[in-house]
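[1] Quick one, what's the 3D model for this:
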Amino acid sequence: MLITLDFWAVLAEWPLLLKGIAWTLGLTAVSAVLGLIVGIACAWARNDGPPWLGWPAAAYVELLRNTPFIVQLFFIFFGLPAIGVRLSPEVASIIAMAVNLGAYAGEIVRAGIASTPRGQIEAGLSLALSRVQTFRHVLLPQALRKVWPSLVSQMIIVMLGSAVCGHISTEDRQHPRAAQILWRERGVQGHRRVSDAQRGHRPHQQERHGQEHLAALRQRAGNLPG
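    Now for the predicted structure:
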């Protein structure tokens, strides 16, 4: 018996799907802005910042890039309350997405800065610009133009990963309620049919075992001396 999914049941709940899409785009937009700011700050700290900022920035980047996003999300939402910091699911999701994107964006922006000719820095310093001004007005604009496609790709990856935020009750396009819609029609019917088939098969199986047991008893009784 072939069971198929009824996608028309999903389309029938289009208001819920639109709400989920709006939540996803909103979470992604806010976290993308914050993550880009964090990434630029990390790139500056590792390239031109003081050593006491460079090492923590490097540790942050390596830690966030080598741990799963769901672990970071659970740590923020479930771990911070242990020290008295309680966040709503939406705020925790935005923070987790932003810090995750910031770690990757920092390396992407740093690669763009490294590809900028050294003469650009020397030209900025020769115009009496400070190192911060040189970074802001000379290096950063050129670096962002070079790595913008990579940044957009990383933002899309973060958007796709936002489905994990549904585990802490954040509404997004893949919230568990969408799964309930998907399986409401054919999924329930399929489960019911399988259950009915199992219930119908069980009595026949028990009857067969009973007949085999009775035959064994009769054979054993026939072998006994009279």
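[2] contacts, neighbours, all on C-alpha from now
    Fine.
[3] Quick one: the strands in the chain, in order.
    With DSSP state E, there are no strands along the chain.
[4] In it, mark out all the helices, start to finish.
    Applying DSSP state H to the chain gives helices spanning 8-11, 14-47, 51-65, 69-74, 89-114, 118-126, 131-134, 140-161, 176-184, 186-222.
[5] Show me how far the first one is from its chain's centre.
    Computed by C-alpha atoms, centre = their mean, to the nearest Å, the separation of helix 8-11 from the middle of its chain amounts to 25 Å.
[6] Could you do the third one as well?
    Distance of helix 51-65 from the chain centroid (C-alpha atoms, centre = their mean) equals 22 Å.
[7] Centroid-nearest residue for the chain?
    Gly161 (2.7 Å; C-alpha atoms, centre = their mean).
[8] which ones are touching the closest residue to that one other than its chain neighbours?
    Spatial nearest neighbour of Gly161, chain neighbours left out: Phe69 (7.8 Å); criterion: C-alpha to C-alpha, 6 or more residues apart in numbering. Applying C-alpha atoms under 8 Å, 6 or more residues apart in numbering, we find Phe69 in contact with Ala96, Asn100, Gly161.
[9] What of Gly102?
    Per C-alpha under 8 Å, 6+ apart, neighbours of Gly102: Leu34, Gly35, Leu36, Ile37, Val38, Gly39, Ile40, Cys42.
[10] Could you measure from the second one over to Gly210?
    Separation of Gly35 from Gly210 (C-alpha to C-alpha, to the nearest Å): 68 Å.
[11] neighbour-wise, which of the two wins?
    The neighbour count for Gly35 versus Gly210, taken as other C-alpha atoms under 10 Å, is higher for Gly35 (27 against 12).
[12] Might one say that the more buried one is in contact with Ala105?
    Yes. Counting by C-alpha atoms under 8 Å, Gly35 touches Ala105, with 7.2 Å between them.
[13] ok, the contacts of Phe69 vs Arg193, which is closest?
    Nearest to Arg193 among these is Gly161, at 34.6 Å by C-alpha to C-alpha.
[14] here's the other one to compare against:
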Amino acid sequence: MNYKLDFTPVLDGLPSLLIACLGTFALALGGMVLAIIIGIGGVMLRDSRIAPVRWFIKSFVEVIRNTPFLVQIYFIYFALPLAGLRLDPTPTAIIALGINGGAYAIEIIRGGVQSIGKGQIEAGLALGLHKAQVFRLIVLKPALRAIFPSLTSQFVLLTLTTSIASAISAYELTSVAQQIETSSFRSFEVYGVVTVFYLVISWLMMRFFGMISTRYFSYPVK
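    From the prediction side, this is the model:
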């Protein structure tokens, strides 16, 4: 084996890689916010009295969970323009991440909601609270306490999934790494360093969620 390591291209591109990490965090944050909105809204609508609404939510979850994320992001980026809706790579990636994460969030949050005793819900209704108020005040926070570890693990996975957004040239860590590798042909060095970057990003995300858990849910995420 005559291969000699040369990290010079990586060191030269290090500023670009560090800035690209911010792009990764931005995609992840946008995707998480949208996923939470979809997750909470989907749980509230999943048990709607309107049958087509229930059917739509259940179908949405099954379709998203049983198709590859790459196909989903390609559909949004390449197929929707045929219907007159054209988006730039970054908003496309955020929407795709949010939709994908939202489908999983619906099932995770739903599991937490089902863990709440019906007696508590009935008590809230007996006090004159609307269903939305019961959901927000009585159901949601205890449910989040129960599902927080699962939800944060899903969001860390969503953060790592941002790398697939490089397929549509969204600005994030993997897309910048591909540019450096293409110009330098130092695949081992570039992707070795990027692997370390993703490990650090995952660790930072877990520490961040751990602080939230300690502050609001009384136990740390391990």
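[15] Fetch the TM-score of the aligned pair.
    Comparison of the two superposed chains (TM-score structural alignment, normalised by the length of the second structure) gives a TM-score of 0.78, and 187 aligned residues with a C-alpha RMSD of 1.8 Å.
[16] if we can go back for a sec, adding distance to Glu90 of the first structure, write the contacts of Gly102 of the first structure out as CSV.
    As requested, these are exported to CSV (distance: C-alpha to C-alpha, whole Å):
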residue, distance to Glu90 of the first structure
Leu34, 14
Gly35, 16
Leu36, 19
Ile37, 20
Val38, 19
Gly39, 21
Ile40, 24
Cys42, 25
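[17] Could you work out the most separated pair of the residues you listed?
    So, the contacts of Gly102 of the first structure by C-alpha to C-alpha: farthest apart are Leu34 and Cys42, at 12.4 Å.
[18] which one of the two has more residues nearby?
    Between Leu34 of the first structure and Cys42, counted using other C-alpha under 10 Å, Cys42 has the larger neighbour count: 28 against 18.
[19] The more buried one touches Gly106, doesn't it?
    Yes. Cys42 of the first structure is within contact range of Gly106, at 5.3 Å (criterion: C-alpha under 8 Å).
[20] Make TSV from the helices of the first structure and add distance to Thr170 of the first structure to it.
    Shown next, in TSV, are the helices of the first structure (distance: least, C-alpha to C-alpha, whole Å):
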stretch	distance to Thr170 of the first structure
helix 8-11	20
helix 14-47	9
helix 51-65	21
helix 69-74	11
helix 89-114	5
helix 118-126	45
helix 131-134	39
helix 140-161	13
helix 176-184	10
helix 186-222	24
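[21] quick one: which of those helices is nearest Ala82 of the first structure?
    Smallest distance to Ala82 of the first structure across the helices of the first structure (C-alpha to C-alpha): 12.3 Å, for helix 69-74.
[22] got the buried residues for that closest one?
    If you call a residue buried by 16 or more other C-alpha atoms under 10 Å, then helix 69-74 of the first structure has these buried ones: Phe69, Gln72, Leu73, Phe74.
[23] How about stretch 44-63 of the second structure?
    Met44, Leu45, Arg46, Arg54, Ile57, Lys58, Phe60, Val61.
[24] ok, so of the residues you listed, who is nearest Leu5 of the second structure?
    Using C-alpha to C-alpha, those come closest to Leu5 of the second structure at Val61, 45.7 Å.
[25] out of everything not next to it in sequence, what's closest to Ala96 of the first structure?
    Leu73 (5.3 Å).
[26] which position in the second structure aligns with that neighbour?
    Under the alignment by TM-score structural alignment, Leu73 of the first structure pairs with Ile73 in the second structure.
[27] OK, contacts around that match?
    Thr92, Ala93, Ala96, Ala165.
[28] Out of the residues you listed, who's the most crowded?
    Ala93 (31 neighbours).
[29] and the residue lying closest to it once chain neighbours are set aside, how far is that from Val200 of the second structure?
    Leaving aside its sequence neighbours, Ala93 of the second structure sits nearest to Ala165 (C-alpha to C-alpha, 6+ apart; 5.8 Å). Distance, Ala165 of the second structure to Val200 of the second structure, by C-alpha to C-alpha: 19 Å.
[30] And Ile36 of the second structure, by the same measure?
    Distance from Ile36 of the second structure to Val200 of the second structure, by C-alpha to C-alpha: 24 Å.
[31] More neighbours: these two, which one.
    More crowded of Ile36 of the second structure and Val200, by other C-alpha under 10 Å: Ile36, with 22 against 12.
[32] in terms of contact, does Gln174 of the first structure touch Ala163 like I think?
    Yes. If you go by C-alpha under 8 Å, Gln174 of the first structure and Ala163 touch, sitting 5.4 Å apart.
[33] what is in contact with these two at once?
    With C-alpha under 8 Å, 6+ apart, Gln174 of the first structure and Ala163 have no common neighbours.
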